[in-house]
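In: here are the coordinates; sequence isn't available:
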């Protein structure tokens, strides 16, 4: 008999899995069509503009993707506290978005190559605004993700139809970020409606102290997210600066294919996060055994995914991109090793945060940025996209090993878990 608690985790996992599948599979469906219609150069332009806008997505998200679900999960039975948490998060995000837009606007209109394509860059920021306001963190903390999943299925289907109906040539490239933003806006409106109707959410004007505490408590995660952006997003941005948008386009095709497989573990880690947060506080003795079992399970599944993907990657590339050029094939082969590290980097990050390892988490992120700067930047300069792929894999593996070291140092006991 499945307990109510485990049933919530399973339902949450299934909902998040569908959500994650949509986020990864949809680009793979539209990818062949967009490359054919827009060309690799224009597709690379959209990817490059998105990489710039993503810096500000990190600012708007701050640390709320992890702190908000944790706080909501731990105060689920107190409606007033939840209303206060939600209101503080929303106001904080608006403040960060306003600040981010001012900086973004100055950057775009200060660089000639950017303001020439200013329509694309402005619409890319609209994507950031609309995406950051989706309260996924609320439903994740309440372990009730089915509503977000349903509306995402609908809005993603609308996006798909709009792409095939209206994007017909290179001149329609601006429609891609516009349609993406529209989908996020519709999702946000539905989510807020559900929060109001089902959970009786009422906006409570945050106090200055509440906002200050919110920024303070999430600062370590924000620094971690910013560090992650520095060794992922910056790499793509630098690739575009040092090479061409076409090279960025080829790399993006390979990266999207691998990310679709590597991202399969993200829903599991997201679904488990509220569950593990409660376990650590209310049933601490079972925490280490659960992490050990999860790690063992993920290792086996990740290795199976890696083998299947590695042997069938060319078939997948041919289906998605309509042909396997040598550069993209080589990048995919290198990036495929990301599948083996992906589940553990997410799991160990969550565990370290749950165990209140703020300083250790920041140390990992700082070290990762330094390692990335020393290894990846020179490789991009010498070997372009291939260098980026090699550097990224090295950095991701070292990042995961550092996390494992610190959670063990923090007190996670694998010996007693066996």
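Out: The structure has been received and is ready for your questions. The shown structure was predicted, so the numbers you read here are calculated from the model rather than taken from an experiment.

In: From now on I want contacts and neighbour counts done on CA atoms only, so please keep to that.
Out: Noted.

In: Show me what stretch 139-149 is in contact with.
Out: 8-9, 11-12, 15-16, 18-19, 68-73, 76, 136, 187, 191, 194, 270-271, 274 (C-alpha atoms under 8 Å, 6 or more residues apart in numbering).

In: which one is residue 248 nearest to, not counting chain neighbours?
Out: Residue nearest to residue 248 in three dimensions, not counting chain neighbours: residue 44, with 5.3 Å by C-alpha to C-alpha, 6 or more residues apart in numbering.

In: residues contacting the one you found?
Out: The contact partners of residue 44, taken as C-alpha under 8 Å, 6+ apart, are 245, 246, 247, 248, 249, 250, 252.

In: Also residue 219?
Out: Residue 219 sits in contact with 62, 63, where contact means C-alpha under 8 Å, 6+ apart.

In: so where does it fall, helix or strand?
Out: Using DSSP states H and E, residue 219 maps to helix 208-242.

In: following that helix, which helix or strand comes up?
Out: Following helix 208-242 in sequence, per DSSP H and E, is helix 245-262.

In: dropping in the other structure now:
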């Protein structure tokens, strides 16, 4: 079932993910120390806000286009047409989102106060177009795309450590963190490493509209997801002080880093399950079942491990680095986020299961509309909970984490209920066909 190609993809992705985490564990405490709570909070507030531009530019193509490419990857002409159709659509969306964000930067007081930071974070929008990671994923060659990213991140890491020395360097920190994906994209366009650049195909305007129309449910899903991920940080920044934003960002970053360990398996299996869903439904169900046990087991283990390790952050940092060490301040900041992380930890398990029931089951079998409806309801639920729980709360970060946990639980239950029906119908159809 999981053949040599898929196993090598998964292994390479985890190897690259490990290297990525080495870089993250260096930069994360370093930036907390150098930028301070206020600077770190302002930077993460800008990152959270600019994600709306990235979401509009991506427009759900990271799911719809991956599925489409995976199903035609043996036909170079069809794959090339999808590539250029999606790329040109993303360029148009990039121009629109950049213009909107530019207007908002100078219109909203909370954004205008950090206008220079917000302007430079638009580099992330450019990078989302320049590096077509969705195309790599459709061909099941994500390890090569990730390899380019790690190479680019390692190249810029030294400059980050050398040049960022205080809160005044927030803009520089933003630029250096956006540079790796841009550099990786430039390298790919000039070399074609990993996946050959497709031949140019002239695309009609009607095809761009068709691509946007087909990806609309996926875009709606992505926007709705942002209402309980990035929007949580944005709402927290509106309702609370930057310190609470920084504490929440520190906790959520650690949890999402842990959850990211499941990402390579999802990225590797999603295009394969999508391909099986067309040609071999029985094989698709077997791979989904395997994903359930592997992702669920890893998610549960990481949730328990994180919860048990939390009390060790402060004494470990002090005993190893000393009370006056700068690096100890980073871990002490994490210790102040312990209560937030206790509420956040189960999100790792819930996220692993939502991938199985949602992306790896509902989407591959064409239930993107139900998928998007669930996420719309979840996003609205999170906004409502944030508006009720966070304002005037002295523990705003904790309330935000509680809101995210409730929303994630709702998503898993809704996805599981429909996925169970779908798999039963498919099994029944397979049995009827075998009779």
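Out: Yes, it's here. Since the structure is predicted, the reported quantities are computational estimates derived from the model, not experimental observations.

In: Put one on top of the other, what's the TM-score?
Out: Aligned and superposed, the two chains score 0.93 in TM-score terms (TM-score structural alignment, normalised by the length of structure 1); 414 aligned residues with a C-alpha RMSD of 2.2 Å.

In: Around the equivalent of residue 380 of structure 2 over in structure 1, how many other residues sit close by?
Out: Mapped onto structure 1 by TM-score structural alignment, residue 380 of structure 2 lines up with residue 370. Close neighbours of residue 370 of structure 1, defined as other C-alpha atoms under 10 Å, add up to 15.

In: ditto for residue 112 of structure 1
Out: Residue 112 of structure 1 sits with 11 neighbouring residues when counted by other C-alpha under 10 Å.

In: And the one 3 residues further on, by the same measure?
Out: The local packing of residue 115 of structure 1 (other C-alpha under 10 Å) involves 16 other residues.

In: What span of structure 2 is the helix holding residue 219 of structure 1 aligned with?
Out: Counting by TM-score structural alignment, helix 208-242 of structure 1 corresponds to residues 205-239.

In: Can you tell me the SS state at the residue nearest to residue 248 of structure 1?
Out: Using DSSP: H, G, I helix; E, B strand; the rest coil, the structure places residue 44 of structure 1 in helix.

In: And it, what's its match in structure 2?
Out: Using TM-score structural alignment, residue 44 of structure 1 pairs with residue 41 in structure 2.

In: repeat for residue 93 of structure 1
Out: In structure 2, residue 93 of structure 1 lands on residue 90 (TM-score structural alignment).

In: Leaving out chain neighbours, which residue sits closest to that match?
Out: Residue 90 of structure 2 sits nearest to residue 57 (C-alpha to C-alpha, 6+ apart), 5.3 Å away.

In: Am I right that that neighbour is in contact with residue 100?
Out: No - Residue 57 of structure 2 is beyond contact range of residue 100, at 11.8 Å (criterion: C-alpha atoms under 8 Å).

In: Tell me which of the two has more neighbours.
Out: Using other C-alpha under 10 Å, the more surrounded residue of residue 57 of structure 2 and residue 100 is residue 57, with 26 against 12.

In: which residues sit in contact with the counterpart of that one in structure 1?
Out: Aligned by TM-score structural alignment, residue 57 of structure 2 pairs with residue 60 of structure 1. Applying C-alpha under 8 Å, 6+ apart to residue 60 of structure 1 gives the contacts 93, 94, 96, 97, 100, 132.

In: same thing but 7 Å
Out: Residue 60 of structure 1 is in contact with 93, 96, 97, 132, counting by C-alpha atoms under 7 Å, 6 or more residues apart in numbering.

In: Repeat that for residue 130 of structure 1.
Out: 181, 184, 185.

In: Include distance to residue 218 of structure 1, secondary structure and neighbour count when you put these into JSON lines, please.
Out: Shown next, in JSON lines, are these (distance: C-alpha to C-alpha, whole Å; DSSP: H, G, I helix; E, B strand; the rest coil; neighbours: other C-alpha atoms under 10 Å):
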{"residue": "181", "distance to residue 218 of structure 1": "26", "secondary structure": "helix", "neighbour count": "22"}
{"residue": "184", "distance to residue 218 of structure 1": "24", "secondary structure": "helix", "neighbour count": "24"}
{"residue": "185", "distance to residue 218 of structure 1": "25", "secondary structure": "helix", "neighbour count": "21"}
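
In: Which of these remain contacts when I look at structure 2?
Out: Using both residues aligned by TM-score structural alignment, their matches' C-alpha atoms under 7 Å, structure 2 keeps these contacts from the contacts of residue 130 of structure 1: 184, 185.

In: Of the contacts of residue 130 of structure 1, just say which sits nearest to residue 328 of structure 1.
Out: residue 181 (28.4 Å; C-alpha to C-alpha).

In: what about the residue nearest to the closest one when sequence neighbours are not counted, how many neighbours?
Out: Computed as C-alpha to C-alpha, 6+ apart, the closest residue to residue 181 of structure 1 that is not its neighbour in sequence is residue 127, at 4.5 Å. Neighbour count for residue 127 of structure 1, taken as other C-alpha under 10 Å: 24.

In: quick one: residue 127 of structure 1 and residue 179 touch, right?
Out: No - counting by C-alpha atoms under 7 Å, residue 127 of structure 1 sits too far from residue 179 to count as a contact (9.0 Å).

In: Determine the number of other residues adjacent to the match of residue 93 of structure 1.
Out: 25.

In: Name the helix or strand for it, please.
Out: helix 76-107.
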